[in-house]
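1. Sequence and predicted model, in that order:
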Amino acid sequence: MLNIGCHVSSAKGYLAMGREIGSMGGNVFAFFTRNPRGGKAKSIDNDDVEAFIQYKNEHCIGALVAHAPYTLNPCAVKPELREFAHDVMSDDLERMEYTPGNFYNFHPGSHVGQGVETAIKLISSQLNEILKKKQSTTVLLETMSGKGTEVGKTFQELAEIISQTELKEYLGVCLDTCHVYSAGYDIVGDLDGVLKEFDRIIGIEKLRAIHLNDSMTPFDSKKDRHAKIGEGSLGIEAFRGIINHPWLKNLPFILETPNDNAGYANEIALLKGLCR
C-alpha cells in the first residue's frame, strides 16, 4: 500500500486534519506545528487528540510528518535567532508527544557567511540540548537544494550533523525529491546510485520520509522551486521509480506541490495508479 498524503491545515485541530487527508484519498499527512513564519502555537485540545487517535486507527492513517516553521535557523549568526529556534523546537517536541511515535521535520538552516563547519557545530549543539532520552518523536533533517548558504545540500553535511549529535538514534532524514535533484543528485537517471550513496554516507535506515515534489528548474540548478508531479524536470517516470523502489516504497510520501485540495486529490490518485 502506498503511504501518500500532503500538507493539511492544522487550524481546526487533529481530528479535522485526519478527516481532511481522508477526503483527498490520502493515508499520511504533514502539518505545520505553528504558522510557517513562526509565532505562538495553538493550544492542544486533549479531547480532540483522543478523537483523532481513534479516527486514525479506524481509518488506517499512518505517520504524521510535522514541519517546523521555515523561519527557524539554528545556525544563525545572531544569538537571539538561535535562541528562537531552540525555544520553538523544544516546545514543538513537547507538543509532539501528544501524538507519540511520529516525525518532526526541519530545515537545517543557513550559515549566512559563517561557513558550513561552524554551522554544523551550531546545529548539532542545539540538537544536543533539545533531544531527550525516551522521546517518541524522530527528528528529521531535510535535504536541501543548495541555494544561498543553506546547510544540508549534501549527504556528507547531513551525516556530519548526525555524527556530532549525541542522541543520534532520535534523528533521521527526510529526502525532498525537488531539493536533491536541484542539489545535483540524479534521481531521474540514477536513482539506485543516489540511494546507494545515501546508504554509504548516512545509512539507508536513517531515511524515514520523502517529500514528493517535481522541480520547476533543471538538474543541479541549486533552486528550490516545486512543481506539480509530472510537470517539471523530474517527470512522471521518475516518480514511478521512486514510489516503487524497494528501499523507499514503505516510507511516508508527502506532497508539497503547488496545489489546492482538489489538486492534491488528483495527484494522490495519479500516484496510486503508478504503484505496482
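-> The structure has been received and is ready for your questions. Numbers count the residues shown, from 1 in each chain.

2. C-alpha only now, for contacts and for neighbours.
-> Will do.

3. Could you point out the helix or strand that follows whichever strand or helix holds Q126?
-> Here Q126 sits within helix 116-130, counting by DSSP states H and E. Next along the chain after helix 116-130, taking DSSP H and E as the criterion, comes strand 138-142.

4. another one to put next to it:
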Amino acid sequence: MFTIGCHLSSSKGYLVMGETATKIGANTFQFFTRNPRGGSVKSLDLVDIAKYNAYAKENGIGQLLAHAPYTMNLCSADADLRIFAKNIMLEDLSRLEHLDNVQFNFHPGSHVKQGVDVGTGYIIETLKEALAVGGKTPILLETMAGKGSEIGRNFEELKAIIDGVENHPRMGVCLDTCHVFDGGYDIVGDLDGVLAEFDRIIGLERLKAIHLNDSKNPFASHKDRHEKIGAGSLGLEAITKIINHKSLKDLPFYLETPNELDGYMEEIKLLHSLRKDG
C-alpha cells in the first residue's frame, strides 16, 4: 500500500490532524512534537490521543512521524543546551508511548566547531540514556544536507551513531530526498547506486521513512531548501522512480514541500497517479 502524507499542525490535537489527513487524501502525516523553534509543549491530552488511536484504526491511517524541534541540538557546544535537548528527547519519547503507531525523527545536530567526533559522542551519550529507559517508539536519524557543522551529512556519520548505541533495534534512518541530493548523493542519476551504498554502510533494514521533497538548489549544493514536487532540481521523473523503487515503495512517505493544505492535496493526488499500484 502507498503510504503518503504531509506535515500537519499539531495545535488542534491528534484527532483533528487525523481528520485533516483523511480530507486531503493522505493516509499518514508528520507533526512537530512541540514548538519547532522553541521548546514549549502542550499538556498531554490522553482523551484526544485515545480518540485519535480509534480514528486511525477505523480509517486506515498508517505510521506517523513525530519530528523533534529544530532547537533540540544534542551535540551543542553549550552544556546547558545539551541538557535542554536531552530533556526534550526524553519527554517527547515518553509522551509518544501513548500513540499506537509512530516513529520519532530528529536532526542529529550541529557540533559548532567541536568536530564531528566530539559531537557524535554527545549524541550517542543521550541516545543511550533514552534507549535505556525502554519503550516501543523507533528513533530515526535524519539524513542532512551538510550545511555548516551539521552531523549526518553522509551515511558514514549516521552509521557511527548507530554503531555507538550498539546497533540498538529501535534505531533507524529517515531519508530526506532534498537533503541527500543537496548533500551529494545522486538520487536523480543513480538511485540504485545510492541505495546500494546506503545498504553497504548502514543497511536498508534501518531505512524506516522518507521525507519526499524536491530541491530548490543544484546537486551537491549542501543547502536545505525544499521545493514543490516536480518543480525543483530532482524533477518529476526522479521522484516517480523513488516512490516506485522496490526498496522504498513500502515505506511511509512524508511531504515537507512549501505548501498549504490545498497544495498538499494536489501533490498527493499527483503522486498517487505516478504510483504503479495507484
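-> That came in fine, so what should we check first? It should be emphasised that the depicted structure is a prediction, and the values quoted were computed from it without experimental measurement.

5. before we move on, back to that, name the helices or strands packed onto the helix holding Q126 of the first structure?
-> Packing contacts for helix 116-130 of the first structure, counted by 3 or more Cα pairs under 8 Å, 6 or more residues apart in numbering; DSSP states H and E, involve helix 79-96, helix 155-163.

6. now those in TSV, with mean neighbour count and distance to L270 of the first structure?
-> Listed next are these as TSV, based on neighbours: other Cα atoms under 10 Å; distance: least, Cα to Cα, whole Å:
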stretch	mean neighbour count	distance to L270 of the first structure
helix 79-96	17	31
helix 155-163	19	30
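
7. do you know which of the ones you listed lies nearest Q135 of the first structure?
-> Counting by Cα to Cα, Q135 of the first structure lies closest to helix 79-96 out of these; the figure is 8.5 Å.

8. Following element in sequence after the closest one, please.
-> Once helix 79-96 of the first structure ends, the next helix or strand along the chain (criterion: DSSP H and E) is strand 103-106.

9. Superpose on the second structure and give me the mean offset of that following strand.
-> With mean Cα distance after the TM-score superposition for the first structure, strand 103-106 of the first structure departs from the second structure by a mean of 0.3 Å once superposed.

10. So which other helices or strands are in contact with that strand?
-> So strand 103-106 of the first structure, by 3+ Cα pairs under 8 Å, 6+ apart, packs with strand 64-67, strand 138-142.

11. Now the first one on the second structure. Mean distance?
-> Going back to what we said before, that points to strand 64-67 of the first structure. Per aligned residue, strand 64-67 of the first structure averages 0.3 Å (mean Cα distance after the TM-score superposition for the first structure).

12. whereabouts in the second structure does that strand align?
-> For strand 64-67 of the first structure, the aligned range in the second structure is residues 64-67, judged by TM-score structural alignment.

13. Now tell me what touches the matching stretch from outside.
-> 28-33, 101-106 (Cα atoms under 8 Å, 6 or more residues apart in numbering).

14. same check, this time on stretch 153-169 of the second structure
-> For stretch 153-169 of the second structure, using Cα under 8 Å, 6+ apart, the contacting residues are 120-121, 123-124, 127-128, 141, 143-146, 151-152, 171, 180, 183, 198, 201-202.

15. And the strands in the first structure, which stretches?
-> Counting by DSSP state E, one finds strands in the first structure at the ranges 4-7, 28-32, 64-67, 103-106, 138-142, 171-176, 207-212, 214-215, 226-227, 253-255.

16. Excluding chain neighbours, give the residue nearest to G38 of the second structure in space.
-> T71 (6.1 Å; Cα to Cα, 6 or more residues apart in numbering).

17. From N217 of the second structure, how far out is that neighbour?
-> 24 Å (Cα to Cα, to the nearest Å).

18. What's the match for L2 of the first structure in the second structure?
-> Aligned counterpart of L2 of the first structure in the second structure: F2 (TM-score structural alignment).

19. Any idea how many residues pack against that match?
-> When neighbours are counted by other Cα atoms under 10 Å, F2 of the second structure registers 20.

20. measure it to G230 of the second structure for me?
-> Separation of F2 of the second structure from G230 of the second structure (Cα to Cα): 19 Å.

21. Repeat that for D192 of the second structure.
-> Distance, D192 of the second structure to G230 of the second structure, by Cα to Cα: 20 Å.

22. again with G189 of the second structure
-> Using Cα to Cα, G189 of the second structure is found at 15 Å from G230 of the second structure.

23. and what of V112 of the second structure?
-> Distance, V112 of the second structure to G230 of the second structure, by Cα to Cα: 34 Å.

24. residues touching F219 of the second structure, list them.
-> F219 of the second structure neighbours (Cα under 8 Å, 6+ apart): 181-184, 186, 233.

25. Neighbour count and distance to T22 of the second structure for these - can I get that in JSON lines?
-> Formatted as JSON lines, those follow (neighbours: other Cα atoms under 10 Å; distance: Cα to Cα, whole Å):
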{"residue": "F181", "neighbour count": "26", "distance to T22 of the second structure": "30"}
{"residue": "D182", "neighbour count": "28", "distance to T22 of the second structure": "32"}
{"residue": "G183", "neighbour count": "23", "distance to T22 of the second structure": "33"}
{"residue": "G184", "neighbour count": "18", "distance to T22 of the second structure": "35"}
{"residue": "D186", "neighbour count": "18", "distance to T22 of the second structure": "34"}
{"residue": "S233", "neighbour count": "19", "distance to T22 of the second structure": "30"}
